[in-house]
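*Asks:* A structural model of the following input is requested.
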Amino acid sequence: MPKKMIAWDAARTRAKLDELVEPGVIGFYRSVEVTEVLGVQGKALTNFLTLAVAEPVEAPAEVDWKSILLNQKRLKLRGTDWYVGIAQYRLSLDAFLEKVSEFEMTGRWRPAPVELQTGTLAAVPPQFVPADGFKSHPWNGVLKNNFFEGSHVLELFDTSKEHLRFLFGESRRLTCLAELVGEYLPIKLDGMSDRLGNIIIQLPVTVISSEARSSSDYDHSVAITWHPDVSPRNVRVAAEIWQDSTVTSFDAAVISTGEATLQLNSPGGGARTQIWDEDRRVLLSATPPVHFLTAASFSMSIAHPGSSSPRRDFLLPDSMGNMAPQSLALIQERSAQLIGSKPEAPREPWVSQRVFSESVASLKSRREFVQYGLDEGVLQEVEKKPAAEPESIQAEDTSAENLSRKFTRRMVALEDLRWLMKEHGGEGVWLWDPFLNAEDVLRTLFFCPHHGVQLRALTAGKAPPDDGPNSVVEDADERERRRQALARAEQKKRDQAAHLEAAKGNGRGLHLEFRVREGGAGWGFHDRFIIFPREIGSALAWSLGTSINSYGDEHHILQKVAHGEPIAQAFQELWEQLEGEQYLIWKTP
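*Replies:* Predicted structure coming up:
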């Protein structure tokens, strides 16, 4: 077994902490405010998150450990037997450093006189987190008041998350935890779920303040001011503009006080800046891209009252079905007026309006955007597949008579779903389609190659328009119609179950359940998705574009969804509402 390379350890964290808290290096710290989000089960306390912030205020002579809880009432984490406690107290800097030393020696984190359960904590290399710019940074949803020069952050990272897996396995619990904590602290836990279980040490930079300004000659200047108790020392002010994954401008200057003028050839700004302490070799400031306002566009619009306003008249059906007249006053815009001048930008608007953010061929190779139902090149698509792939459809009749164009399109489309299940289905596959039937389940989920993973199929029991005549007696009363519909639905479920039971084979490694939404349970649905749940991290989801029973027949688009976790949550909520034999079509033993 190869030897594990350790890039950082607790001793280096303690040494870096000693270096940073030295008065005047990056700030003047006298105490550390410790905020703990705790999970409570019986008498056991588990660290959900600890944030320790170094600050200049004095610590009390003694901590009143009986009054450190911010929540006076017990906070129940819905759907679990856990409660949440939020503690906050202040230690002197020396006392906190002793706690870090204890961790270095024992590997245990215990800042308060109570036993605190943690996962496996590992020291990781330090980071520097800038203040927010135009876009917010997830770190700043957790750190305290990181508004100015930024903060150095040291972490003891929970690498096992052994006590927190119940949160990652059900993301709604994570959402609930974030809501509970948000009532007491300005912390957005769900935005930094990977940091749950960690010990976070924040050291804000306060020895300098800086300001970036636009310069007519050099277009970017950075002025620095030192803390009154600090003797000025040399710092390197560097700025770069990063556009379109390219460094388009860079400049740097060494100063000790005053202002550094940097030539970046960008009057509108857009540079991110770092201030590096040349003497102490430490970062004192970093910013996201800073833009300068060089022009403002104003436009005025006016809606004329009364009959003088131009109006759009049209008809709209009312609740009784009668066409009722509608009249809408239109707003007339005046021409815009520009104050100032826009900076010259020869690459714009073409770069910002680039038609594709990524090659369509690349998206297609990952099955993130694929069109079906286009006849051109379909046969070539099949012929280009590696020889090993057709074995996945060996049960199909591929004789010359049956290899029609429609059949070929369908096989190409279904092979892409099978490819997705192979690539992403290692933790399960959920198929959500209102028209899903037994044949569709056999052609999709049965082809998931991952042994024993959870496979779920959810249908609304709907039948395609061409599924045959309706057997309901036309002159039956409403009660009889409902009885016939229920009997037909029950028979359909039995037929679907019998189909799967007869076709299941040995069922080796198959863990599948097929449910139907019917009656007033849950809610109706229309969209079709294939979902890949994740125990840790966001679920993945693809929009199918059409139902499986018509997959590849007509033009439709398979497309990856940007935010898969909310879709997985919606599926899970509906699935749980359909618990019971009346909604079960079939499942493996």
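*Asks:* Only C-alpha atoms from now on, for both contacts and neighbour counts.
*Replies:* OK.
*Asks:* Could I get the full set of strands for the stretch 1-150 of the chain?
*Replies:* 31-41, 44-55, 75-76, 83-92, 121-129 (DSSP state E, counting those that start in this stretch).
*Asks:* er, the stretch 401-550 of the chain actually
*Replies:* 429-432, 454-459, 511-516, 529-532, 540-543.
*Asks:* starting at the chain centroid, how far to the fourth one?
*Replies:* Same thing as strand 529-532. Strand 529-532 sits 16 Å away from the centroid of its parent chain (CA atoms, centre = their mean, to the nearest Å).
*Asks:* How about the last one?
*Replies:* Using CA atoms, centre = their mean, we find the averaged C-alpha position of strand 540-543 to lie 13 Å away from the chain's own average C-alpha position.
*Asks:* Give me the next element, helix or strand, following it.
*Replies:* As assigned by DSSP states H and E, the chain's next helix or strand after strand 540-543 is strand 556-560.
*Asks:* list the helices and strands that following strand packs on?
*Replies:* strand 369-372, strand 540-543 (3 or more CA pairs under 8 Å, 6 or more residues apart in numbering; DSSP states H and E).
*Asks:* following that strand, which helix or strand comes up?
*Replies:* helix 564-577.
*Asks:* which residues touch that next one?
*Replies:* Residues outside helix 564-577 that contact it (CA atoms under 8 Å, 6 or more residues apart in numbering): 171-172, 432, 458, 515, 521-523, 531, 533, 538-542.
*Asks:* before we go on, could you also do this sequence so I can check it against the first one:
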Amino acid sequence: MDPKTLLKEYNLLTEKGNLGFYQRAEVTTIFAFNKKHKTPRNLYTIIVFEEASSELNHNDFLTDELIEINKDYSLGINQEYKTLAEIKNKYQELIEEDRWSDDEGQLNIADLNSVPKQFIRSDGSKLIPLNSVLKNNFYNGSYILEFFDQDKNIFDSVFKSQEKFKKTVEKIRDIIPIDLTFIKDRVGNIIFQFPVTLLTYKNSSKENWNGSNLKLAWHPKVKNKKEFSLIAKNEFDGNLMGFYNSKNSLKNKNSITTGNSKNLNEFIIYNQENNLIAAHIVNSYLGENFELSIEFPSGVRTIKCEYKKVEIKVKSLSKRTSNKSLDYFTHIKKRKYENEKKRLAQNLSIIQYGKNGVDDRKKALEDIRKLVEKHGRKGVYLWDPYLNHKDLMQTLYHCPYKNVPLKAITTYNKSTKKIHGARLNIENISYSKWIHIERAIFKTDSNNLGLNLEFRVRNNSHGWNFHDRFLLFPYSDRLHKPAVWSLGTSVNGLDKNHHILQKLNNPQIILNEFNDLWDELTAAGNDTLVWCSKDN
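*Replies:* Take a look at the predicted model:
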């Protein structure tokens, strides 16, 4: 957006009475200090508008001393308070000259792109990711003006590895309540936050469940209450179950008839003159069919441990249950549950094998191959402490895409040695002999056409022990993000145990751990290499 439009949006959000009655701004800067050039680089900056006295104008380092990131950079966090006039000057400098400075001097920032104003509601029925990097967005919500670092070369130039980034954000989180862990797309950004503080509210369902009662308490400085209206709706199963649009100005006590309030109720209070949101409320009420658990202390359980006695406070649970009736909501929820269960099975998101002793190995392998074909266009990784050539030929070898990176990690130690030897019918097999035989079979049992497979082993000298088994996709073009499945058992045990194939909700965490171990094993060179198709 052009500077004129950006300044117009800024003026709209800061005008007294539009969102609040701001008197100052708190500026928090998280920066990486370049040790060689002695310059700070922006990692994340947030400017929060507040109603507190503007007389407080100081500059504090929240880090007593710079914290090590790596040999090139250190971490620092600075916080200062600015008057509205000062912060407007800084904003204009940013939009007109692409510059940002604080009391300590010029801050190196990326080439930032402006984003149109956004309203960020508080967490309610679901978590809002951006709230992890905003300040105290608990109530009515906040508007933000965001300047976005779209290049994100900061990861390669500053952190250089996911592990360094992970440790850095943990250090930040220990100092201030800003968590970049799962929203790293905001690293390098500058955000102006405008909390909405015009009112507080309390809502409840009507007795007959055909709407809501909404009580409002206004900020004492609000003089234009007649300008505010409300939209309310109730949704269930993708259907709009109720709707309400206030025609008259809002009162302190409002009776809202939507037709239904049994499910997720959403209210938006907004100013009709400037179309700014004063509150976005999303919640559900404790209804006719509910179960409430109450805890009561019930003594102490003691356990004799090796060095001391451990005490566990035991609690009794008292359940209060309403009279449950089979209404249309109950039937719809049951259908949704059954459909979701079928959908998860069809998408192989969660499926179990070996139930009641049934041998499901063939089906389990078929499902793994389906996943490999569906999501493996950018590569497939397999992480299993008992892998050998047979397992890989039954799984990763079935990837039909030429030369995509295929990686596998296994383990060779005292416990896995017996299993590796037993699978080759060789008792007490040595590490070197096991690798020699594996390589020979890889060469003879396939022509390895179009295969880009690297198979490495964690041994006593390199890497660390692992137990869980995963099928990983570094990037699924179907999902537009990484994807990871937990296998529930080793590939060689698919016919022996009951297990569950399950898609994980946080694939990046597992992928990062795999990559960290892979990097360590790769750095060890041939000491950890079982087989590389490109070398043969």
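*Asks:* Would you pull the TM-score for this pair?
*Replies:* A TM-score of 0.79 describes the superposed chains when it is computed by TM-score structural alignment, normalised by the length of the second structure; 505 aligned residues with a CA RMSD of 4.2 Å.
*Asks:* The strands of the stretch 1-150 of the first structure: which one's closest to residue 176 of the first structure?
*Replies:* In terms of CA to CA, the element of the strands of the stretch 1-150 of the first structure nearest to residue 176 of the first structure is strand 75-76, at 9.5 Å.
*Asks:* which part of the second structure lines up with that closest one?
*Replies:* Aligning strand 75-76 of the first structure against the second structure (TM-score structural alignment) gives residues 67-68.
*Asks:* Surely residue 488 of the second structure touches residue 500?
*Replies:* Yes - the criterion here is CA atoms under 8 Å, and residue 488 of the second structure meets it with residue 500 at 5.2 Å.
*Asks:* Map residue 14 of the second structure across to the first structure for me.
*Replies:* Taking TM-score structural alignment, residue 14 of the second structure has residue 21 as its aligned residue in the first structure.
*Asks:* roughly how far apart are the counterpart of residue 212 of the first structure in the second structure and residue 126 of the second structure?
*Replies:* In the second structure, residue 212 of the first structure lines up with residue 203, judged by TM-score structural alignment. Separation of residue 203 of the second structure from residue 126 of the second structure (CA to CA, to the nearest Å) stands at 18 Å.
*Asks:* swap in residue 99 of the second structure?
*Replies:* Distance from residue 99 of the second structure to residue 126 of the second structure, by CA to CA: 36 Å.
*Asks:* Of the two, which one has the most company?
*Replies:* Remark: of residue 99 of the second structure and residue 126, residue 99 carries more neighbours, 18 against 9, as counted by other CA atoms under 10 Å.
*Asks:* The match of strand 75-76 of the first structure vs the first structure, average distance?
*Replies:* When the first structure is superposed, stretch 67-68 of the second structure averages 1.4 Å from its matched positions, counting by mean CA distance after the TM-score superposition for the first structure.
*Asks:* re earlier: could I get the strands of the stretch 1-150 of the first structure as TSV with mean neighbour count?
*Replies:* What follows is those, written out as TSV (neighbours: other CA atoms under 10 Å):
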stretch	mean neighbour count
strand 31-41	21
strand 44-55	22
strand 75-76	17
strand 83-92	21
strand 121-129	18
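*Asks:* Including distance to residue 561 of the first structure, could those go into CSV?
*Replies:* As requested, the strands of the stretch 1-150 of the first structure are arranged in CSV below (distance: least, CA to CA, whole Å):
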stretch, distance to residue 561 of the first structure
strand 31-41, 33
strand 44-55, 30
strand 75-76, 33
strand 83-92, 33
strand 121-129, 30
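*Asks:* out of these, which comes closest to residue 330 of the first structure?
*Replies:* Of these, nearest to residue 330 of the first structure by CA to CA is strand 121-129, at 48.5 Å.
*Asks:* which residues are contacting that closest one?
*Replies:* For strand 121-129 of the first structure, the external contacting residues (CA under 8 Å, 6+ apart) are 7-10, 13, 107, 139, 150-159, 198, 283, 286.
*Asks:* Report the buried members of these.
*Replies:* 10, 13, 139, 150-158, 198, 283, 286 (16 or more other CA atoms under 10 Å).
*Asks:* Farthest pair within these?
*Replies:* Farthest-apart pair in these is 158 and 286; separation 27.0 Å (CA to CA).
*Asks:* name the element the aligned partner of residue 327 of the second structure in the first structure belongs to?
*Replies:* By TM-score structural alignment, residue 327 of the second structure lines up with residue 346 in the first structure. Using DSSP H and E, residue 346 of the first structure falls within no helix or strand.
*Asks:* Pull the number of nearby residues for residue 346 of the first structure.
*Replies:* The number of residues packed near residue 346 of the first structure is 8, by other CA under 10 Å.
*Asks:* Against residue 411 of the first structure, how distant is it?
*Replies:* 48 Å.
*Asks:* What of residue 120 of the first structure?
*Replies:* Distance from residue 120 of the first structure to residue 411 of the first structure, by CA to CA: 48 Å.
*Asks:* Out of these two, name the residue with the larger neighbour count.
*Replies:* residue 411 (20 against 17).
*Asks:* Chain neighbours aside, what residue packs nearest to residue 332 of the second structure?
*Replies:* residue 237 (7.8 Å; CA to CA, 6 or more residues apart in numbering).
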